[in-house]
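S.K.: below: sequence and its predicted model.
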Amino acid sequence: MKIAVSTNKGGVLKTSITTNLAGVFAKEGKKVLIVDTDNQGNCYVSFGGNPDTLKSSIYDVLVNGHEIDKTIVSVHENIDLLPANDDMAFFEFDVLADRNKFPKPFSLIQSHLKMIEDRYDCILFDTPPNLGLVQGNVLSYVDNVLIPFQPESYSMRSLIKIIKAIHDFKEQTNKQLSILGVVATLVDSRTTLHSEIITECRKYCLQQNIKMFDVVIPRSVRFASSVAFERLPATLSADAKAQIVQNYFELYEEIKELI
């Protein structure tokens, strides 16, 4: 199972979804690998790490030939992480500037991950908020894309663009690629605007034969406080009864029905 949490918009909880779903999978006894491809390196931060101290990152594996086994970090029981840091900001330039060294620039992640994928029940990708070479590498490898959707003005326009891009990529590069579904994030149920936009999104997804998950991820300080004080994603924190934790377990159950 290879899932990318992806959209072309920043600040919509991609990292939170990736790490919290990893926590749920791990609690269900699944062996999980998180692959962070965003130069902010926040997946490592979510588990109490500092990306600036890494001796090797996903950039070094893909560009400098570092051994992937020596780069992967165990961050929790049943959860490993292939971490990222600021070096990933240079990935596209460094790879595309040397086509002799990298004749297949969109296959770098695939060529390295396929050597270890059998060790894991699930591989989850956190991705940057754009559709460049990094995103192309991820979409060349994964089977499914989970799209976070923040219900704000102009969000529908952004959603339509990412769905079209995924469909185009499927036709041209990865025939196995599918949209797992769309999940609403940072939702404030008290606002009429959010309710109206979510309704509009559900209607659009229905027309496009795309799953929109019933569960929504609300706007909550639980994400930040869990990482700041417990140095863990919320689904791995002590407060298992918190509503935000329950939301992720509900999302997991919906995902299970699709895969």
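M.R.: In hand now; what should we look at? Numbering: from 1, shown residues only.
S.K.: could you use CA atoms for every contact and neighbour count after this?
M.R.: Will do.
S.K.: in the helix or strand containing Val95, what's buried?
M.R.: Secondary structure assigned from DSSP states H and E places Val95 in helix 91-96. Under the neighbour-count criterion of 16 or more other CA atoms under 10 Å, helix 91-96 has 91, 95-96 buried.
S.K.: how about the helices in this protein?
M.R.: 14-27, 42-46, 58-64, 68-71, 91-96, 108-113, 133-141, 155-172, 192-207, 222-225, 243-258 (DSSP state H).
S.K.: could you dump the ones you listed to a markdown table with distance to Ala4?
M.R.: Formatted as a markdown table, the helices of the chain follow (distance: least, CA to CA, whole Å):
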| stretch | distance to Ala4 |
| --- | --- |
| helix 14-27 | 8 |
| helix 42-46 | 14 |
| helix 58-64 | 16 |
| helix 68-71 | 19 |
| helix 91-96 | 19 |
| helix 108-113 | 13 |
| helix 133-141 | 7 |
| helix 155-172 | 11 |
| helix 192-207 | 19 |
| helix 222-225 | 20 |
| helix 243-258 | 13 |
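S.K.: among those helices, which is nearest Lys2?
M.R.: helix 133-141 (7.9 Å; CA to CA).
S.K.: now for the closest one, which elements pack on it?
M.R.: On a contact count with 3 or more CA pairs under 8 Å, 6 or more residues apart in numbering; DSSP states H and E, helix 133-141 meets strand 2-5, helix 91-96, helix 108-113.
S.K.: use this one as the comparison:
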Amino acid sequence: MNQKGGAGKTTTVGQTAHRAVKRGKRVLIVECDPQGNSTLAFTQYKAGAHEARPPCSLADVLDPRTKRPTEEAIVHTHREGLDILPGGFKDLQAVADNLISQMGAERRLSTALEAVDDLYDHILFDTRPASDLITRNAMWAADNAVIVTEALEWSVSGLKLSLETIAEMREYVDKDLPIAGFVVNRFQSKRIDEIKWMEWIRAASAQQGIPILGLPVPFYAELSRLAESGTGIDENPKASPKMAVIGETYDAVLDAITA
């Protein structure tokens, strides 16, 4: 999670899911962002015309007017063992707006996932850059959180807001969400400003006892192309040695969230 967009949350979720499947695990990605980047990467559905959107989605599952079974909304991806629960694009936001005033609104996703929990070894949530009801639902359903950040001022500000939101969940709704670690994404080691913010992240990591998982993921076009097509690093037969090293960071993420 991170409350700034573009930090690399979808890439981190997708590649971590692929690493788990590589280990023989069954994984479900839950799309909690109306922008729908995970849905775009792993399915043929689009956010535009109605006929291009998922026939059943998380929006339909959470909507008290439809209450569609969770398993009906799950879509198999190209990779055996990796499924996704599409969010429903703008429909998800509309449903969230209607749920705000209802009892137990922040626990609807957790309840919905109980029906499919036994089908998967790991469930990963791709959250939006906001602390709205959808994100709080994901936080309530999760066992822990990974905060993804760039070594840039705006992204670090989003990291700070994420820490505050987790603290508020603990204080106001009695939800303790452990932070499994930080992931530093799109790092450019030759930029002076990024070196400075990387030092800040390391200091925050040491002060709060939150590990930085793996090595900083460098700014790399090949990784972006894989993410946009829903392809795992290990699925690319032409992956460079540099990509293999990047894959080790996602192994570290998987180890941290399953420890």
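M.R.: Arrived safely. Note that the structure is predicted; figures quoted are calculated from it, not measured.
S.K.: can you pull the TM-score for these?
M.R.: Here the TM-score for the pair of chains, by TM-score structural alignment, normalised by the length of the first structure, is 0.88; 249 aligned residues with a CA RMSD of 2.0 Å.
S.K.: picking up where we left off before, who touches the helix holding Val95 of the first structure?
M.R.: 59, 63, 101-102, 105, 132-134 (CA atoms under 8 Å, 6 or more residues apart in numbering).
S.K.: widest-spaced pair of these?
M.R.: Those two in the contacts of helix 91-96 of the first structure that are separated most widely, counting by CA to CA, are Lys101 and Gly132, at 19.1 Å.
S.K.: tell me the contacts of the equivalent of Gln35 of the second structure over in the first structure?
M.R.: Aligned counterpart of Gln35 of the second structure in the first structure: Gln40 (TM-score structural alignment). Counting by CA under 8 Å, 6+ apart, Gln40 of the first structure touches 84-86.
S.K.: 6 Å - rerun?
M.R.: Listed by CA atoms under 6 Å, 6 or more residues apart in numbering, the contact partners of Gln40 of the first structure are Asn85.
S.K.: distance of it relative to Tyr248 of the first structure?
M.R.: Between Gln40 of the first structure and Tyr248 of the first structure the computed distance is 23 Å (CA to CA, to the nearest Å).
S.K.: just want the angle from the strand ranked longest in the first structure to helix 14-27.
M.R.: Ordering each strand of the first structure by length in residues (DSSP state E) puts strand 178-187 first. Note on geometry: by axes from the mean of the first three to the mean of the last three CA atoms, to 10 degrees, strand 178-187 of the first structure and helix 14-27 are set 110 degrees apart in direction.
S.K.: just checking, what packs against strand 178-187 of the first structure?
M.R.: strand 144-149, strand 217-218 (3 or more CA pairs under 6 Å, 6 or more residues apart in numbering; DSSP states H and E).
S.K.: between the longest one and helix 133-141, how big is the angle?
M.R.: Put plainly, it is strand 144-149 of the first structure. Using the same axes, to 10 degrees: strand 144-149 of the first structure against helix 133-141 is 130 degrees.
S.K.: what range in the second structure matches strand 144-149 of the first structure?
M.R.: By TM-score structural alignment, strand 144-149 of the first structure lines up with residues 144-149 in the second structure.
S.K.: which residues touch the matching stretch?
M.R.: By CA under 6 Å, 6+ apart, stretch 144-149 of the second structure touches 1-2, 7, 9, 155, 177-185.
S.K.: what does stretch 16-25 of the first structure give?
M.R.: 233, 235-236.
S.K.: relative to the second structure, what is the average displacement of that stretch?
M.R.: Comparison of stretch 16-25 of the first structure with the second structure after fitting gives an average deviation of 0.7 Å (mean CA distance after the TM-score superposition for the first structure).
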